[in-house]
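Q: I would like the atomic coordinates for the input below:
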Amino acid sequence: MEGIGLENTEIQLERGFIQTNEFFQTKESHIYAIGDVIGGLQLAHVASHEGIVAVEHIANQDPHPIDYTLVSKCIYSSPEAASVGLTEDEAKEKGHDVKIGKFSFKAIGKALVYGESDGFVKIVADKETNDILGVHMIGPHVTDLISEAGLAKVLDATPWEITHTIHPHPTLSEAIGEAALAVDGKAIHS
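A: Okay, here's the model as predicted:
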């Protein structure tokens, strides 16, 4: 961040990143910063949402600050990987007594048709509250599937609520429904 004139402003840097408030406003109230220049999760979809929050703040639309624990993380590899929320270990470190639902794509017809049946969906839930703490996926097209888990986290859905979402057949999303059933040992096609 050198040579762009920041030294002539009140904008502050920390470890080379521009510091902002929760609405991405810098110490210069008319200047906002988002994305890679502020550090944090350097993902295109995060920067895009940061931009929306900043514009809503500029327009006095009373935006909600971003909860970065709800950001889906995706790895575009073969097989793909995606996650949202806490891992099993992170949940335990935070004091949660967890229960796990895990379901393999090997039992999903559409994955077999694609010839891509390696991988699984894993749901980490709190034993006492039944809250979904995290969802982790490895397998075909999971970077497309993770949004259902992200929405479940935003809505504070439980595995039971996911099981009552009728997942069409044959689809890869059936693995999410089966993993939700597996949280309580009730997976149908395992």
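
Q: please count neighbours and contacts with C-alpha atoms only from this point.
A: Fine.

Q: next, L133: secondary structure please.
A: At L133 the chain is in strand, as set by DSSP: H, G, I helix; E, B strand; the rest coil.

Q: so it touches D89, yeah?
A: No: taking Cα atoms under 8 Å as the definition, L133 is not a contact partner of D89, at 11.1 Å.

Q: which one's more surrounded, those two?
A: Per other Cα atoms under 10 Å, whichever of L133 and D89 has more neighbours is L133, with 23 against 12.

Q: which residues does the more buried one contact?
A: G85, L86, T87, A91, I123, V124, A125, D126, K153 (Cα atoms under 8 Å, 6 or more residues apart in numbering).

Q: with S48 instead?
A: So S48 contacts G35 (Cα under 8 Å, 6+ apart).

Q: just the buried positions in the helix or strand containing it, please.
A: Using DSSP states H and E, S48 falls within helix 44-58. Of all the residues in helix 44-58, those buried under the rule 16 or more other Cα atoms under 10 Å are V46, A47, E50, G51, V53, A54, V55, H57, I58.

Q: enumerate every residue touching the most centrally placed residue in the chain.
A: What sits nearest the mean C-alpha location of the chain, by Cα atoms, centre = their mean, is S72, with 2.2 Å. By Cα under 8 Å, 6+ apart, the contact list for S72 reads A82, S83, V84, G85, I146, S147, G150.

Q: what about the second one, distance to E161?
A: As for S83, its distance to E161 is 19 Å (criterion: Cα to Cα, to the nearest Å).

Q: the structure of the following sequence is requested for comparison with the preceding one:
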Amino acid sequence: VLSAVGITSNIEGIGLEEAGVEIEKGKVKVDEYYKTTADGIYAIGDIIHGPALAHVASHEGIICVEKLAGKHVEPMDYGNIPCCTYTTPEIASVGMTEKAAKEAGYEIKVGKFPYSASGKASAAGAKEGFVKVIFDAKYGEWLGAHLIGDHVTEMIAEVVVARKLETTGEEIIKAVHPHPTMSEAIMEAVAAAYGEVIHL
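A: The predicted structure is shown next:
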């Protein structure tokens, strides 16, 4: 049996429209710092447009409060949100797919490293899975990553941080990754994209 469940925002009948808060397609309309169309009212999380993820709502709340406190705050980069599926095997991704990158006009480098080539995955009996990475061939920007296998929801954070810091593929390859670990599969996939993979 497959049960596909979505969510809807529970914002009806609580006086938002009467307070001057604009609703757009069932969600509260906000600016990049989560201010609604009504003075003094802010909204974050599942009731606004964007990914309905706990880690997104948490970060939106931090941005909103820091902006209210007068701090210089960068708006959320919704293109660098990790998406995780807690199944067996786990699935994690961030950024563009190969198809989306091509459609956006990028010339790309793609690297893929199978879990079957990972010493740690083999020792753990978790040889099913892979790490796939997509880079801009011209400037080295890390465009996306897609992982399937054990512990990938833990591993995706390295990609998110690297993308935030605009780390290049060459920098990832040169950063020493511990061995044997599942996370070294990320470095190996990047090395594969740049023709420098050793453990395949």
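
Q: what's the TM-score here?
A: The TM-score (TM-score structural alignment, normalised by the length of structure 1) is 0.97; 190 aligned residues with a Cα RMSD of 0.9 Å.

Q: structure 2: which residue goes with the residue nearest to the centre of structure 1?
A: Under the alignment by TM-score structural alignment, S72 of structure 1 pairs with P82 in structure 2.

Q: quick one, which of S83 and E161 of structure 1 is more surrounded?
A: S83 (27 against 13).

Q: excluding chain neighbours, give the residue nearest to that one in space.
A: H136 (4.3 Å; Cα to Cα, 6 or more residues apart in numbering).

Q: thought the one you found was touching G119?
A: No: H136 of structure 1 lies out of contact with G119 (Cα under 8 Å); the separation is 10.4 Å.

Q: out of these two, which sits in the more crowded spot?
A: For H136 of structure 1 and G119, the more surrounded residue by other Cα under 10 Å is H136, and the numbers stand at 24 against 19.

Q: would you map the helices across structure 2?
A: 54-68, 98-103, 119-123, 152-164, 169-174, 184-193 (DSSP state H).

Q: give the contact list for the residue nearest to I75 of structure 1 when sequence neighbours are not counted.
A: Excluding the flanking residues, the one nearest I75 of structure 1 by Cα to Cα, 6+ apart is A81, at 5.0 Å. By Cα under 8 Å, 6+ apart, the residues touching A81 of structure 1 are C74, I75, H136, M137, I138, G139, V142, T143.

Q: could you find the closest non-adjacent residue to the equivalent of the fourth one over in structure 2?
A: With TM-score structural alignment as the criterion, the equivalent of M137 of structure 1 in structure 2 is L147. Closest residue to L147 of structure 2 in three dimensions, ignoring its sequence neighbours and counting by Cα to Cα, 6+ apart: V131, at 4.5 Å.

Q: that neighbour matches what in structure 1?
A: Checking TM-score structural alignment: V131 of structure 2 goes with V121.

Q: list the contacts of its match.
A: V121 of structure 1 touches K102, F103, S104, F105, V135, H136, M137, I138, A175, I176, A179, counting by Cα under 8 Å, 6+ apart.

Q: go again using 6 Å as the cut-off
A: K102, F103, H136, M137 (Cα atoms under 6 Å, 6 or more residues apart in numbering).

Q: how about A43 of structure 2?
A: Per Cα under 6 Å, 6+ apart, neighbours of A43 of structure 2: Y34.

Q: any idea how far G20 of structure 2 is from it?
A: Taken as Cα to Cα, the span from A43 of structure 2 to G20 of structure 2 is 13 Å.

Q: what's the answer for C64 of structure 2, then?
A: Distance from C64 of structure 2 to G20 of structure 2, by Cα to Cα: 19 Å.

Q: returning to that earlier point: dump the buried residues of helix 44-58 of structure 1 to JSON lines, plus distance to H64 of structure 1.
A: What follows is these, written out as JSON lines (distance: Cα to Cα, whole Å):
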{"residue": "V46", "distance to H64 of structure 1": "14"}
{"residue": "A47", "distance to H64 of structure 1": "15"}
{"residue": "E50", "distance to H64 of structure 1": "11"}
{"residue": "G51", "distance to H64 of structure 1": "12"}
{"residue": "V53", "distance to H64 of structure 1": "7"}
{"residue": "A54", "distance to H64 of structure 1": "10"}
{"residue": "V55", "distance to H64 of structure 1": "12"}
{"residue": "H57", "distance to H64 of structure 1": "9"}
{"residue": "I58", "distance to H64 of structure 1": "13"}
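
Q: and the residues you listed, which is closest to G95 of structure 1?
A: V46 (28.0 Å; Cα to Cα).

Q: how about the closest one, what's its match in structure 2?
A: Per TM-score structural alignment, V46 of structure 1 is aligned with V56.

Q: count of residues packed around the closest residue to that match other than its chain neighbours?
A: Leaving out its chain neighbours, the residue that sits closest to V56 of structure 2 by Cα to Cα, 6+ apart is G45, at 7.0 Å. Look at G45 of structure 2: counted by other Cα under 10 Å, it has 21 neighbours.
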